[in-house]
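>>> Attaching a predicted model along with its sequence, questions to come.
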Amino acid sequence: MKFLVVDPLAGVQTFARQLLQSHGFAPEHILCCADTDTALAQGLAFKPQFIITDWFGKSTLSGLQLFQRLRDVQPTLQLSLLSFEVKPEHEFEAEALGAHFVLKKPFTADQLKTAVTRALNTLAKTSPDLHRELRDTMRSTRAAARPVLPARPPEPVIKPGDKVRYQGHVHVAQHVIHRQGETVVQLKGQPAFVPVTKLQPA
């Protein structure tokens, strides 16, 4: 089974790759891209069965449009979405396309693990073509018990524009970024990035 992960953040790509490998899927069956144009060009040849993509709402080619283009050549393609903004209309659009989940950013490794594992379990039960492969892969992985992502305490949910408390002062979060397995925040007027775990909502 082949997976396509499309997200502008390298940390999210790493999270997803490690998670899928922890389920027993081979590295060469996991393709990661940072933008939808690259994902479309490579995905048409790669022919994934499962795509995990950012919403890319401001891109010329959105995550939903990417999914629809790839589904034209891979009719059984499965969809899962990641987005900083999840409104009822987003959930409605995702549901209409049969998305397994819409995971709101920023999220923890455990939240992504839970969402992806649930999607794979559902797929193993409902898709006859993929049932045996998923069942056998996941069964052998459980037997091997090879955890890749360590359990981490929940991170506070901070969005751009939120007021946060850091070192006794109130700041405004300007950018929230996932990188190298952690979430960091750039505060307005501050050049350095601060780990989200050191911030508190103000």
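On my side now, so go ahead.
>>> all contacts plus neighbour counts: C-alpha atoms, from now on.
Noted.
>>> Run through the helices of this structure in chain order.
10-22, 36-46, 63-73, 88-96, 109-126, 128-144 (DSSP state H).
>>> And for the second one, what's in contact with it?
With contact meaning C-alpha atoms under 8 Å, 6 or more residues apart in numbering, helix 36-46 is reached by 2, 4, 6, 32-33, 56, 59, 61-63, 66, 69-70, 73.
>>> Please indicate which of those residues are buried?
2, 4, 6, 32-33, 56, 61-63, 66, 70 (16 or more other C-alpha atoms under 10 Å).
>>> also this one, for the comparison:
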Amino acid sequence: MSAVRFLVADSSPALQTFVKNLLVSYGFEAAWVHTSRDPQSALAAAKEQAPHFLLTDCFAKSALNAVALVQELKALNPDLRWALMSTQLHPELNDTARHQGAMFQLEKPFGVHDMQSAMGKALEQWGRDNHEVGRRMPGYRRPRMAPTAPLVPDTPTLKAGDLVDYQGTRDRVRYVIFRRVELLVQLDSTPGMLPATKLRKL
């Protein structure tokens, strides 16, 4: 079985774990998913691992930003596929990313299901050209993960509509988003965003 190598470049360890677990849930080997916390280490890892897919933060304040990193990696692998995550998805960056062939762009903070949907559709599209990807993606499907297995360790898996207990009070999940290093939840009857780890799913 041929390896399909992924590289996740983001400063958040939790987001790295989230994406890695998501890819594993689609049937890719954990050993095929490498992570880096900055673009320089991502470039160094890419020279050793030659990734097929890059999922990267914008790294707007770095001399080696996401676009420059993609250009460097495409010099190593012209068939590189990539996607962008950023808190700064302004129109100019959107246009640049599209021009550079980004398969999708997600604005942080984003929800768990936003990433699941975007990544699943990208893999399905990529699978039309790549046999090893395509055999895992016979048409878009949801990740093959147990419903109780969190994408981020020690974090309950929650979605809009779930009933939860918060400090002894029963409430319902309205929104779920992933921001920086944690999963945050907004409830119907409780103001503000709460860390998912403070909730117990009913």
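That came through fine. Fair warning: this is a prediction, and the values are worked out from it, not measured in the lab.
>>> Quick TM-score on the pair, please.
Once superposed, the chains reach a TM-score of 0.73 (TM-score structural alignment, normalised by the length of structure 1), with 163 aligned residues with a C-alpha RMSD of 2.5 Å.
>>> As TSV, the helices of structure 1 with distance to residue 176 of structure 1 would be great.
Below are the helices of structure 1 laid out as TSV (distance: least, C-alpha to C-alpha, whole Å):
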stretch	distance to residue 176 of structure 1
helix 10-22	12
helix 36-46	21
helix 63-73	20
helix 88-96	21
helix 109-126	16
helix 128-144	33
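>>> of all those helices, which lies closest to residue 154 of structure 1?
Proximity to residue 154 of structure 1, assessed across the helices of structure 1 by C-alpha to C-alpha, is greatest for helix 109-126 (8.2 Å).
>>> circling back: which of the helices of structure 1 is buried the deepest?
Neighbour counts (mean count of other C-alpha atoms under 10 Å) averaged over each of the helices of structure 1 peak at helix 10-22, with a mean of 21.
>>> Pick the one among the buried ones among the contacts of helix 36-46 of structure 1 closest to residue 149 of structure 1.
For those, the nearest to residue 149 of structure 1 is residue 32 (17.9 Å; C-alpha to C-alpha).
>>> hang on, the earlier thing: let me know the closest of the buried ones among the contacts of helix 36-46 of structure 1 to residue 14 of structure 1.
Looking across these and measuring by C-alpha to C-alpha, the closest to residue 14 of structure 1 is residue 32, at 8.7 Å.
>>> shouldn't the closest one be in contact with residue 8?
No. Checked against C-alpha atoms under 8 Å, the pair residue 32 of structure 1 and residue 8 is beyond contact range at 9.9 Å.
>>> in the longest strand seen in structure 2, what's buried?
With secondary structure taken from DSSP state E, structure 2 has its longest strand at strand 169-179. Going by neighbour count (16+ other C-alpha under 10 Å), the buried part of strand 169-179 of structure 2 is 171-173, 175-179.
>>> just checking, what residue in structure 2 corresponds to residue 10 of structure 1?
Taking TM-score structural alignment, residue 10 of structure 1 has residue 13 as its aligned residue in structure 2.
>>> need the contact list for its match.
Counting by C-alpha under 8 Å, 6+ apart, residue 13 of structure 2 has contacts 37, 181.
>>> gap between it and residue 123 of structure 2?
Distance, residue 13 of structure 2 to residue 123 of structure 2, by C-alpha to C-alpha, to the nearest Å: 23 Å.
>>> got it, and residue 103 of structure 2?
9 Å.
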